[in-house]
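J.: With the sequence up front, the predicted model follows.
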Amino acid sequence: MGVRRVVVTGYGAVSPLGRGVKAMMEGLFARKSGVRLVPALAGVKGLRTQVAALVQGVDPQEIPRKYRRAMSSHSVFAALAAQEALESAGVSREIRTGGRLGVCIGTTVSSPIATEECYRLYLKELGVEDIKGTLFFQIMNHSCASNLVQCLGITGRVLSPSAACSTGNQAIGYGYEQIAFGKQDLMLCGGSEEFHPLTAATFDILGAASVHFNDRPAQTPRPFDRDRDGMVCAEGCGLLLLESLESAQKREAPILAEIIGYATNADPLNLADPHEDSIEACMRLVLKEAGISEKEVDYINAHATGTLQGDTAEARAIAKVFGDAVPVSSLKGHLGHTLAASGALEAIATIEMLRRGKVIPTLNLEHVDPSCAGIKVPTAPEERLLTVALKNNFALGGVNSCTLFRRFVHDR
């Protein structure tokens, strides 16, 4: 069997801008920010950052109790996003249970909320009498993937990557490879994340969190901006349904985009600080995988989280490969950094930009930092013909990932 073409036939989202892809895209195009002051963070001793981008308006009661009991927030987000993705793609129960649909979804550290509860109960009496068995199913690293399988009746392959900020992008890439090489016909792929004060504290301790805009939360993060001071933690879930072109055409499914390349590599130089050479190498790898030149890329959706080192490294790497001809933007100013979910949520938005021929500019970018000046970063919406888009994600620990999407043309 040759390498099969892989397309996107559906997607679902739960984001700080609202539930559903429509709500997210309306917020993005309206230049809205999901970042808010979180009063609960004020009670955490030593925590300087007081802002986050949280999901609102989600009711876990929509999920039957027999499934909900084993779900933490990130699994609830995933179940709702999966429902939207499968319904939009017209996937029947027969397909879900037929063994040719798999799942690839991950989180950063599973459920910090459930983990805290488990340790709280244990440390209270140094015993386990009050710990419920369902708490373990919320904590286990593959909780999100396993819960999706249970509530959707999926019998295909189950993969659960965990690579921090690269998780969602890697999940899409792994799903793409499963289909391209004939192991599955459909893959439900992405990432999910739930917020906890310790998540924000981690980046605060590392000096990577935004701490100077607590009184102006909508003005941070500020990717590529000279006044940026760090990232803003967020939560949510993005899921894409990938499918072989043959299967999609046979089902007469809506085809939203085609994946034409995926690459991932490692940066062994520093656990915390990204290096432009490895980012450059990853982007060149995905171009080679797709068999296209850098001149064929029409838009780049950057990882750019608003950190000093990260934005500079990515901008310099992009400049080396693409120069300043391709528009580049980051969605972190709108959504915050949804960590494991970021690659998938931003991939959905990237595909929507391809389909609509509209580039969403970077929110809060007012004065481009000189260290990021070698790339084209629009500060206003742009309408243009978009055919190919690159989605970047780069994680702590040196995990890089890049995916290329192409606007689908039926007669190609």
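T.: Structure's in. What do you need?
J.: make it CA atoms for all contacts and neighbour counts henceforth
T.: Fine.
J.: Ala380: neighbouring residues, count only.
T.: 13 (other C-alpha atoms under 10 Å).
J.: check contacts around it.
T.: Listed by C-alpha atoms under 8 Å, 6 or more residues apart in numbering, the contact set of Ala380 reads Ile360, Pro361.
J.: repeat that for 6 Å
T.: By C-alpha atoms under 6 Å, 6 or more residues apart in numbering, the contact list for Ala380 reads Pro361.
J.: out of everything not next to it in sequence, what's closest to Asn169?
T.: Gly343 (4.5 Å; C-alpha to C-alpha, 6 or more residues apart in numbering).
J.: Give me the contact list for the helix or strand harbouring that neighbour.
T.: Per DSSP states H and E, Gly343 falls inside helix 342-356. Outside helix 342-356, the residues within contact range by C-alpha under 6 Å, 6+ apart are Gly168, Asn169, Gly190, Gly238, Val359, Leu386, Arg407.
J.: So what's the residue count around the fifth one?
T.: The local packing of Val359 (other C-alpha under 10 Å) involves 27 other residues.
J.: What residues of stretch 76-90 count as buried?
T.: 76-86, 88-90 (16 or more other C-alpha atoms under 10 Å).
J.: from memory Leu363 sits against Leu331, does it?
T.: No: counting by C-alpha atoms under 6 Å, Leu363 does not reach Leu331; the two are 7.2 Å apart.
J.: this is the comparison structure:
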Amino acid sequence: MKRVVVTGMAGISPIGSSWEQVKANLLEGKTGIRHMAEWDRFREFNTRLGAPVTDFEKPAHFNRRLTRSMGRVALMATAVTEQALADAGLLGDESIQDGRMGVSYGSSTGSPDAIKDFGYMLLEGDAAGINANSYLKMMSHTAAVNIGVFFQLKGRVIPTSSACTSGSQGIGYAYEAIKYGKQKLMVAGGAEELCPSEAAVFDTLFATSTRNDAPHTSPRPFDRDRDGLVIGEGAGTLILEELEHAQARGARIYAELIGFGTNSDGTHVTQPQSETMRIAMQMALDDAGLTPDAIGYISAHGTATDRGDIAESHATHSLFGSNTPISAFKSFTGHTLGACGALEAWTSIKMMHDNWFHGTANLQDIDPNCAPLDYLTGTGREIKTDIIMSNNFAFGGINTSLIFKRW
């Protein structure tokens, strides 16, 4: 078995596209939630809240030939991967193009604008809006494929389109590809672009927040007065590498990925099950050879839905009791779907190195139906730990747990 380390990281989020920006907003309690006035045109739509990335533009050096097959989700994924490769000292290194580096990357779906063009064709019988690149923008593996083509990577491609676990499964399957000797390096992560259609998915389930006139007060993970989730967007990439390969080239190492667990509930598509969540976390602990008391911080999935928060909190409590610090990044960014697992892994590793972990925004009165955990609030807490866990749970009952160790 090979050891797997993180040698490069980058993220694009509603609260910043550098760790310095993100941390400043976390400390100030400044979220990325906005009132989306452009959604007012949708009749019978309850939520008007979203978390857009407001500072992303296509990089000037991304020419048309390389980007004509990319919608916004693939553009963000490719741009953030370029940053992560640069952070790892691998950008422009032709050796990664010989098949030793692969891609394991996810999103819930492709670009909605391209999907809309096909929908218009089916509804109106008019294919004028369809061109040779329409499907390439629409397909669920658009991010993974476009990353591979842009950087001329010839290793395996693992597209993870599993809703809220797309990013964390991308990281986990990349870890396994290196651990079992199939690849030396992997681009791993996930991305999502904000679209009212994705908010509508949860709106129909009455799972979205309707605090439309007070966006700064929502979402409220684990809070008694929460009223649902908010959809966001972003992208996150980790560069994973076999330890010996990283050491041989003198790479800086941020962390070692030592545990991964994933399973499925097998019972209901939209009603999470606490027991299988617990099992996924136990699987990650078993993979890492650890007991629960080794974990110093848990990055919660924390969507601010009743079923999700309650099930997750009780699953966590059943393993860890009440003493392991936990907080929810989605309280600041909204639910970034395919990107959340990667963004939460990135920020958790950064916080581990800073010996500080953020609080959960808007968590004022803990829901008595949630299990008694050590919920971080306010400006967070200074914590020195060498091992953290990052959890995500998705539609379809898909559960993931990742464990990182400080290097």
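T.: Now that the structure is in, tell me what you want to look at. From a predicted model like this one, the values you see are computed outputs, not experimental measurements.
J.: how about the residue nearest to Asn169 of structure 1, what's its partner in structure 2?
T.: Gly343 of structure 1 maps onto Gly341 of structure 2 when the alignment is built from TM-score structural alignment.
J.: Give me the subset of the contacts of helix 342-356 of structure 1 that lies in strands.
T.: Gly190, Gly238, Val359 (DSSP state E).
J.: end-to-end on stretch 47-54 of structure 1?
T.: 18 Å (C-alpha to C-alpha, to the nearest Å).
J.: Same check on stretch 122-136 of structure 1?
T.: With C-alpha to C-alpha, one end of stretch 122-136 of structure 1 sits 13 Å from the other.
J.: you'd agree Ile259 of structure 1 is up against Phe408?
T.: No: contact between Ile259 of structure 1 and Phe408 fails when scored by C-alpha under 6 Å: they sit 9.2 Å apart.
J.: Wasn't Ser75 of structure 1 part of a helix?
T.: Yes: with DSSP: H, G, I helix; E, B strand; the rest coil as the criterion, Ser75 of structure 1 is assigned to a helix.
J.: Assign a three-state SS to the residue nearest to it when sequence neighbours are not counted, would you?
T.: Once flanking residues are discounted, Ser75 of structure 1 sits nearest to Cys144: 4.8 Å by C-alpha to C-alpha, 6+ apart. Taken by three-state DSSP, the conformation at Cys144 of structure 1 corresponds to helix.
J.: Isn't Cys144 of structure 1 up against Val76?
T.: No: assessed by C-alpha under 6 Å, Cys144 of structure 1 is found out of contact with Val76, at 8.5 Å.
J.: re earlier: what's the local residue count around the residue nearest to Asn169 of structure 1?
T.: 35.
J.: Likewise for Leu41 of structure 1?
T.: Leu41 of structure 1 has 20 nearby residues by other C-alpha under 10 Å.
J.: what ranges do the helices span in the stretch 101-250 of structure 2?
T.: In the stretch 101-250 of structure 2, the segments counted as helices under DSSP state H, counting those that start in this stretch are 112-124, 134-138, 142-150, 166-179, 196-203, 243-248.
J.: The fourth one vs structure 1, average distance?
T.: This points to helix 166-179 of structure 2. Its aligned residues in structure 1 lie a mean 0.5 Å from helix 166-179 of structure 2 after superposition (mean C-alpha distance after the TM-score superposition for structure 1).
J.: Tell me which other helices or strands that helix touches.
T.: Packing partners of helix 166-179 of structure 2 (3 or more C-alpha pairs under 6 Å, 6 or more residues apart in numbering; DSSP states H and E): strand 101-106, strand 185-192, helix 340-354.
J.: and what of the second one?
T.: In this structure, helix 134-138 of structure 2 makes packing contacts with helix 112-124, judged by 3+ C-alpha pairs under 6 Å, 6+ apart.
J.: Would you check how far apart the spatially most central residue of structure 2 and Thr165 of structure 2 are?
T.: In structure 2, the residue lying closest to the centroid (C-alpha atoms, centre = their mean) is Cys340, at 1.9 Å. Distance from Cys340 of structure 2 to Thr165 of structure 2, counting by C-alpha to C-alpha: 8 Å.
J.: Now do the strands in the stretch 251-400 of structure 1.
T.: Here the stretch 251-400 of structure 1 has its strands, by DSSP state E, counting those that start in this stretch, at 257-266, 299-301, 328-329, 358-359, 382-383, 388-395, 399-406.
J.: Tell me which of those strands sits nearest to Gly12 of structure 1.
T.: Evaluated over the strands of the stretch 251-400 of structure 1, closeness to Gly12 of structure 1 peaks at strand 257-266, with 14.6 Å, by C-alpha to C-alpha.
J.: Tell me the gap between the closest one and the middle of its chain.
T.: Offset of strand 257-266 of structure 1 from its chain centre (C-alpha atoms, centre = their mean, to the nearest Å): 14 Å.
J.: Where does it end up in structure 2?
T.: Alignment note (TM-score structural alignment): strand 257-266 of structure 1 is matched to residues 255-264 of structure 2.
J.: Give the buried residues for the matching stretch.
T.: Ala255, Glu256, Leu257, Ile258, Gly259, Phe260, Gly261, Thr262, Asn263, Ser264.
J.: What of stretch 305-321 of structure 1?
T.: 305-319.
J.: same thing with stretch 382-395 of structure 2?
T.: For stretch 382-395 of structure 2, the neighbour count (16+ other C-alpha under 10 Å) marks Thr385, Asp386, Ile387, Ile388, Met389, Ser390, Asn391, Asn392, Phe393, Ala394, Phe395 as buried.
J.: wait, what's in contact with the fifth one?
T.: Listed by C-alpha under 6 Å, 6+ apart, the contact partners of Met389 of structure 2 are Ile298, Leu402, Ile403.
J.: which residues touch the corresponding residue of structure 1 for the first one?
T.: Here Ile298 of structure 2 is matched to Ile300 in structure 1, going by TM-score structural alignment. Ile300 of structure 1 makes contact with Val328, Ala389, Leu390 under the criterion C-alpha under 6 Å, 6+ apart.
J.: Just send those residues back as a markdown table, with distance to Thr49 of structure 1 too.
T.: Listed next are the contacts of Ile300 of structure 1 as a markdown table, based on distance: C-alpha to C-alpha, whole Å:
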| residue | distance to Thr49 of structure 1 |
| --- | --- |
| Val328 | 27 |
| Ala389 | 33 |
| Leu390 | 31 |
